[in-house]
Each structure stands twice: as C-alpha cells, then as structure tokens.
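# what's the 3D shape of this:
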Amino acid sequence: MTNSKIIDTEVFTELQGNTGADFVIELVDTFLDEAPQLLAQMRSARAAGEADNFRRAAHSLKSNGSTFGALAFAAQARSLELSQLAQVEEGALAALEQQFQQAAARLRELCHG
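The predicted structure is shown next:
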C-alpha cells in the first residue's frame, strides 16, 4: 500500500488546520502509545469471550484511525467492531495490527519527518 493510501493526507491536513500542527503531534503520539494496548485488549477480550471489551477497543481504534485519515485501518477496525466475536479469526486481528504498523509509520513520518 502506498503512503498516500495508508493515510488520507487531505483528512490529516484538515485536522492540522482545525486544531494546529503541534496539537496534532500530541494526539498522534498519544494514539501511537495507546493503540498497541487497545490491540492487546482486543486479543485478550477475544480469548476470554468478552464481546463488549472487544467492541469497545475496536471502536476506539476505528475512531482514532478515522480522525487521522488512516481510513483502511479504521475500516478494518469497524468491521471487527461489528463482527460477532465468535466469528473473529486470528488472521483478522493480525491484519489489523499490520495496518496499524503501516499507519503508525506514516503518521510518525508526517509528524516528525
């Protein structure tokens, strides 16, 4: 996936214009710190059969991804949020984590050069 497809730069640039570049950097850094915890929470919730915790974590990831223009990541998180927990396969979580890694790398590049 090309960089332009990983993060929708129009969405990202609009966010910077509305909130300020420095604040966006803070938001991105917080997201990059918290997202791995939410991904881990999804894994443990899936293993424990805790559908509400799974959906809550997926919802947070979806919302954050959308905010920053990580639209493919957000769409995958939304799909998982709406899934029946018993039908969620390990591969879907691995795919979400891979999309997060790509989005995180691109967000770091956009914020920190």
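# From here on, just use CA atoms for contacts and neighbour counts.
Will do.
# which helix is the longest one in this protein?
helix 21-48 (DSSP state H).
# And it, what does it pack against?
helix 9-19, helix 51-68, helix 90-112 (3 or more CA pairs under 8 Å, 6 or more residues apart in numbering; DSSP states H and E).
# another one to check against the first:
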Amino acid sequence: MAIDTSIFRELQETAGADFVVELVDTFLQEGPRIIADLRAAWHEKSADRFRRAAHSLKSNGMTFGATDFAALARQLETGGLPDDIEPLDNLQRAFDAATAELKELAHG
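Alright, predicted model coming up:
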C-alpha cells in the first residue's frame, strides 16, 4: 500500500471528506509540476530550488499518508543534489503509486 489509510482517514475526519477531495485533486494537478521542477533543478544543479521542491513533495506526501513517497522526498530534501537521476526516478514511481491510491480513496 502506498497510502497509510489510517492517516488518510484521520485527515478526512479532521478536514472533511469534501475538502480532502479538493486537496487530493490539487495534489494530482500540482504534483507532476513540482516533480518536473525538481528534475529541472537537478539538471541545472540548483540545490536550493531542488531542496524547496523536495520539501513541498515531502509535506504533501505526509499530509495524505503517502509515507514511502514522503520518505523518498525527505531524503532528497536533506541529502542535496544526488549524483544520478535514479533517486528522482524512484520518487516518480512512488508518486505514481501514491496518486493511484489517492484517486481511489478520494473518489471511490
């Protein structure tokens, strides 16, 4: 499971299910843009921009209970620019898995 459903359900209880649907939909739209920015920052060797993008992804992942995705983003945030693209590819795979589950959880 890419999403810790107990965290996701707690978010629904505290924020309201309808609002969580809006949050998920925003993340589904913005997440790919942030990942693209992360990749661009890596290619441009812009460490600060890279860190900010990784931080945003980590925070979003934690909010929704995408624990593996958030952990990978945290590693990128704190570890600086990786030597190769593999960690970004791993993050993309974790994002894809998390968003597939988020769509199902939010929209049934």
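# For Ala74 of structure 1, which of the helices and strands packed on helix 21-48 of structure 1 is the nearest?
helix 51-68 (4.2 Å; CA to CA).
# What residues in structure 2 pair up with the closest one?
Matched against structure 2 by TM-score structural alignment, helix 51-68 of structure 1 falls on residues 47-64.
# try stretch 28-40 of structure 1
Using TM-score structural alignment, stretch 28-40 of structure 1 corresponds to residues 24-36 of structure 2.
# Need the contact partners of the matching stretch.
With CA atoms under 8 Å, 6 or more residues apart in numbering as the test, stretch 24-36 of structure 2 has contacts from Ala53, Ser56, Leu57, Asn60, Gln92, Thr99, Leu102, Lys103, Ala106.
# same thing but 7 Å
Residues outside stretch 24-36 of structure 2 that contact it (CA atoms under 7 Å, 6 or more residues apart in numbering) are Ala53, Thr99, Leu102.
# Likewise for stretch 90-105 of structure 1?
Ile6, Ile7, Leu32, Ala70, Phe73, Gln76, Ala77.
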